[in-house]
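> The following comprises the amino acid sequence and a computationally predicted model.
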Amino acid sequence: MTDDRARERAHEDDRVALALDLLAALEHDDLPLSAVVDRIETVTTDPTLVRTILDEAELRGIIERDEGRVRMQRGGFVRFERHVVTREGDFDCLRCGASLSTGHFLQLDTGELGPFGSSCVRKVLGRD
């Protein structure tokens, strides 16, 4: 494997791990598949990688898929005070693309995900 391909594979592995962490932290018990894909797309929009993430999440027991619905099998909980940090700057929301002067970043075990706007971070986590 070439160095470039090895780096690309490591980056894909990091995105899978981050997306799995995000799915494990969702506060919903049950979501439509499209809503779960919406959350995964904050990590990657590569359709092959999205499928890999869904398959891996099911294999690891994080989710269960059934007829277009996804049930969360392990509920996590993100404490805003501890797991969501804000930074001032010039950002674009990963979810909706809006320009932000304050970015909200999720601190997950496998890394940081963001920036999000204040309403999008709540939506991603299932608070709204």
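That came in fine, so what should we check first?
> make it CA atoms for all contacts and neighbour counts henceforth
OK.
> residues in contact with the longest helix seen in the chain?
For the chain, the helix with the greatest residue count under DSSP state H is helix 3-25. Helix 3-25 is contacted from outside by 36, 39-40, 43-44, 49, 52-53, 56-57, 62-63, 72, 74-78, 108-111, 113, 125, using Cα atoms under 8 Å, 6 or more residues apart in numbering.
> On the C-terminal side of it, identify the next helix or strand.
Once the chain leaves helix 3-25, the next helix or strand it forms, by DSSP states H and E, is strand 30-32.
> which other helices and strands contact that next one?
strand 69-72 (3 or more Cα pairs under 8 Å, 6 or more residues apart in numbering; DSSP states H and E).
> Alongside the first one, take a look at this:
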Amino acid sequence: MDGDPVEVGLELLAALEHEELSVAEAVDRIETVTTHPSVTREILETAETRGIIEREDGVVRPQRGTHVSFESQVVQKEGDFECRRCGAGLSTGHFIRFDSGDLGPFGSSCIRKVTGRD
């Protein structure tokens, strides 16, 4: 990943295709950006302050309604990668292009899970 982890995390939360998810599920997505607890907390708090999410009773509801465009924002690169979500070895990595930086690599099923397509 390149870019500021807080800004990348905010863009990821804004692009989730879920109507709602548990805080644990939101943290699972954020952990593709950072596993540092204070940065994770900062991402959640900033997302709530900026109106990107609403958080209540252990449930997170994305508010933006923008989603990752697989046609224009997801790029594939060939190489020797390890998935940021599951740790599997990859010969093709999927990367999400956000304004604040690229996030990845992910495998073909994990990219869908991270964005909320599955």
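It's in. In this text the structure is predicted, and so the values were computed from the model without any measurement.
> Report the TM-score for the pair.
The pair, once superposed, lands on a TM-score of 0.96 when counted by TM-score structural alignment, normalised by the length of the second structure; 117 aligned residues with a Cα RMSD of 1.2 Å.
> Please list only the buried members of the contacts of helix 3-25 of the first structure.
Among those, those scoring as buried are 36, 39-40, 43-44, 49, 53, 56-57, 62-63, 72, 76, 78, 108, 113, 125 (criterion: 16 or more other Cα atoms under 10 Å).
> For the first structure, just list every one of the helices.
Under DSSP H, the first structure gives helices at 3-25, 33-40, 47-59, 80-83, 118-125.
> Which one, of those, ends up nearest to residue 92 of the first structure?
helix 118-125 (11.5 Å; Cα to Cα).
> mind listing what's buried in that closest one?
Buried, per 16+ other Cα under 10 Å, within helix 118-125 of the first structure: 120, 121, 123, 124, 125.
> Kindly name the residues of the second structure that line up with that helix.
Mapped onto the second structure using TM-score structural alignment, helix 118-125 of the first structure covers residues 108-115.
> Likewise for stretch 79-87 of the first structure?
Going by TM-score structural alignment, stretch 79-87 of the first structure sits over residues 69-77 in the second structure.
> Residue 75 of the second structure is in contact with residue 96, isn't it?
Yes: counting by Cα atoms under 8 Å, residue 75 of the second structure does reach residue 96; the two are 6.6 Å apart.
> neighbour-wise, which of these two wins?
residue 96 (24 against 15; other Cα atoms under 10 Å).
> gap between the residue opposite the more buried one in the first structure once aligned and residue 59 of the first structure?
Residue correspondence to the first structure (TM-score structural alignment): residue 96 of the second structure is matched to residue 106. From residue 106 of the first structure across to residue 59 of the first structure, the span is 24 Å (Cα to Cα, to the nearest Å).
> just residue 9 of the first structure next, same as before
20 Å.
> repeat for residue 79 of the first structure
27 Å.
> try residue 108 of the first structure
From residue 108 of the first structure over to residue 59 of the first structure (counting by Cα to Cα), the distance is 20 Å.
> what does residue 113 of the first structure give?
From residue 113 of the first structure to residue 59 of the first structure the distance is 23 Å (Cα to Cα).
> before we move on, what about residue 69 of the first structure?
The value you get for residue 69 of the first structure to residue 59 of the first structure, if Cα to Cα is used, is 16 Å.
> quick one: which of these two has more around it?
residue 69 (16 against 11).
> Now whichever residue in the second structure pairs up with that one: closest residue in space that isn't a chain neighbour?
Residue pairing (TM-score structural alignment): residue 69 of the first structure is matched to residue 59 of the second structure. With sequence-adjacent residues excluded and distances taken as Cα to Cα, 6 or more residues apart in numbering, residue 59 of the second structure is closest to residue 22, at 4.5 Å.
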